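*Asks:* Would you be able to build a 3D model of this:
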Amino acid sequence: MEQLSENLLENTATITAVAWDERLAFWISQIGSPPLTTTACIALGVLSLPASRSTWYWMGIYLLLVVLMPLLYLVWLLKKGHITDIHLKVREQRTRPLLVTVAAAFLAWGILHFGAAPRLLVALAAAMCLQTVIFLAITLRWKISFHSASAAGMAVMAWLVVGSLSIGFALSVPVIAWARVRLQRHTASQTFAGATLGGGILLSVLYMYLLI
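*Replies:* Prediction:
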């Protein structure tokens, strides 16, 4: 009887630990979601520019097209039952949202480019165009982590803007990757690939725009 009680206590402790662990991963995943990390990335970039009303105006245009429009489309798909969750756990359900994001990114780039927006915002829009096209091609065959890609982009921008003070942003990348793996939404290789491509694409595009 005592042995049974001990086993029950051990099992209860294990279940509680797993539940706490999973809850932590869930909230990290929510806070580190692509819409939020993308917004943080843009905000960091804008803060590095000379303060002006037009800069914030262009940032608003970018966020409206690249963040809000795809997000509203996801909410609509979820409401209609076309996707199982807002984070697109099922790979096959990612194609349509990615197509919308590609269209939104190119529209944003065109408006910012021909509207003479700050060069940094134009470069960020170009990076989003390239990233979404590459991720769309990959997604047709393999599930890559959008969370890790966006977090890495945010970390890169933080490094360019605040230098060594960006350590917190850099540490957020493996933490968010862990959360996605813990929730069984991705494998470690999928989060690594996402982070590598996300950070690498942003660095490459900023270099091509002669901003670094």
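
*Asks:* use CA for all of it now, contacts and neighbours both
*Replies:* Will do.

*Asks:* Name the residues that touch stretch 135-153?
*Replies:* By C-alpha atoms under 8 Å, 6 or more residues apart in numbering, the surrounding residues in contact with stretch 135-153 are 29, 32-34, 37-38, 41, 91-92, 94-95, 98-99, 169-170, 172-173, 176-177, 180, 186, 190-199, 202.

*Asks:* Return the subset of those residues lying in helices.
*Replies:* The members of the contacts of stretch 135-153 that map onto helices under DSSP state H are 29, 34, 37-38, 41, 95, 98-99, 169-170, 172-173, 176-177, 180, 190-199, 202.

*Asks:* May I see the ChimeraX selection of the buried members of the residues you listed?
*Replies:* A single ChimeraX command selects the buried members of the ones in helices among the contacts of stretch 135-153 (16 or more other C-alpha atoms under 10 Å):
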select :29,34,37,38,41,95,98,169,170,172,173,176,177,180,190,191,192,193,194,195,197,198,199,202
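
*Asks:* buried ones in the strand or helix carrying T132?
*Replies:* Assessed by DSSP states H and E, T132 sits inside helix 119-139. Neighbour counts using 16+ other C-alpha under 10 Å place 119-133, 135-136, 139 of helix 119-139 among the buried residues.

*Asks:* where's that helix relative to the chain centroid, distance-wise?
*Replies:* Between the centre of helix 119-139 and the centre of its chain there are 12 Å (C-alpha atoms, centre = their mean, to the nearest Å).

*Asks:* next up, for comparison:
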Amino acid sequence: MVLGISVGSPGWGIFVAVCSGVVPMVFILAGMCRAKIGDHHVTEIDERHVLIVAILAVVVGALVVLIVAGAPIELVGFTSAGLVTLVVAGVITSIGRWKVSVHTGVSAGVTVVLALALSPWWLLALMSTPLIGWSRVHLGDHTRGQVIVGAVAGAVVAGAAYASIA
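*Replies:* As a prediction, this is how the structure comes out:
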């Protein structure tokens, strides 16, 4: 939403936030209600496969809407960056059978994109990524390697994708 407001398109910012944040959480909560997902962190690797595909479908649909409707390129770039980052996390998780941290990937990726789109001052927010990583390790959901790979992949992939589009 910050990016949408910053580029003068708060409605598109809300649309992207709903498609990339709210809808995926609804999928997770629905999976929990159906006992297909054990918790809101989706800690079991086998629970992630179908969820990642479903979220990818929503984000691709959102991206199509953004492009067809002529949304600001910054929001097209932001959504594309999230899509590509999710694909990378999905490949590592599903094909590599290694539960890379989506939490640290999102934290680092969004921070880098906001720094590219708005101001380098946003890079200060990267200080929160190690705290998120620590919490994921402390909870026993990830190894140190998984949170580090998630953060690096998120920052590099999202940043590169955004920079190539916007």
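
*Asks:* After superposition, what is the TM-score?
*Replies:* TM-score of the superposed chains, computed with TM-score structural alignment, normalised by the length of the second structure, equals 0.91; 163 aligned residues with a C-alpha RMSD of 1.5 Å.

*Asks:* Tell me the counterpart residues of the helix holding T132 of the first structure in the second structure, please.
*Replies:* The alignment of helix 119-139 of the first structure onto the second structure (TM-score structural alignment) spans residues 73-93.

*Asks:* can you name the residues of the first structure that stretch 19-28 of the second structure overlays?
*Replies:* With TM-score structural alignment as the criterion, stretch 19-28 of the second structure aligns to 65-74.

*Asks:* From the chain's centroid, how far away is that stretch?
*Replies:* Centroid separation between stretch 65-74 of the first structure and its chain, computed with C-alpha atoms, centre = their mean, is 13 Å.

*Asks:* and what of stretch 194-212 of the first structure?
*Replies:* Centroid separation for stretch 194-212 of the first structure versus its chain: 15 Å, with C-alpha atoms, centre = their mean.

*Asks:* To which residue of the first structure is L126 of the second structure aligned?
*Replies:* Here L126 of the second structure is matched to A170 in the first structure, going by TM-score structural alignment.

*Asks:* Identify the residue spatially nearest to that match, adjacent ones excluded.
*Replies:* Leaving out its chain neighbours, the residue that sits closest to A170 of the first structure by C-alpha to C-alpha, 6 or more residues apart in numbering is A155, at 5.1 Å.

*Asks:* Could you tell me how many residues sit around the one you found?
*Replies:* Residues near A155 of the first structure, counting by other C-alpha atoms under 10 Å, number 27.

*Asks:* Per the alignment, it pairs with which residue of the second structure?
*Replies:* Aligned partner of A155 of the first structure by TM-score structural alignment: T111.

*Asks:* ok, now G45 of the first structure?
*Replies:* Counting by TM-score structural alignment, the partner of G45 of the first structure is L3.

*Asks:* what's in contact with the strand or helix carrying that match?
*Replies:* For L3 of the second structure, the host element (DSSP H and E) is helix 2-6. The contact list for helix 2-6 of the second structure (C-alpha under 8 Å, 6+ apart) reads P10, G11, W12, G13, I14, E74, L75, L114, A117, L118.

*Asks:* Repeat that for stretch 179-186 of the first structure.
*Replies:* The contact list for stretch 179-186 of the first structure (C-alpha under 8 Å, 6+ apart) reads 22, 24-26, 28-29, 89, 143-145, 147, 187-188, 191.

*Asks:* likewise stretch 73-87 of the first structure?
*Replies:* Outside stretch 73-87 of the first structure, the residues that touch it by C-alpha under 8 Å, 6+ apart are V90, Q93, P97, V100.

*Asks:* returning to that earlier point: sec struct for the match of A155 of the first structure, please.
*Replies:* Here T111 of the second structure is recorded as helix under DSSP: H, G, I helix; E, B strand; the rest coil.

*Asks:* Ok, the one 5 residues further on next?
*Replies:* Three states are possible here, and by three-state DSSP the one that applies to L116 of the second structure is helix.

*Asks:* do you know how far it is from E74 of the second structure?
*Replies:* As judged by C-alpha to C-alpha, to the nearest Å, L116 of the second structure and E74 of the second structure stand 10 Å apart.

*Asks:* Also W121 of the second structure?
*Replies:* W121 of the second structure is 18 Å from E74 of the second structure, by C-alpha to C-alpha.

*Asks:* Which strand or helix spans the closest residue to L65 of the first structure other than its chain neighbours?
*Replies:* By the measure of C-alpha to C-alpha, 6+ apart, the closest residue to L65 of the first structure outside its immediate chain neighbours is A104, 5.5 Å from it. Assigned by DSSP H and E, A104 of the first structure falls within helix 95-114.

*Asks:* Can you get me a residue count around L68 of the first structure?
*Replies:* As a burial measure, L68 of the first structure scores 16 neighbours (other C-alpha under 10 Å).
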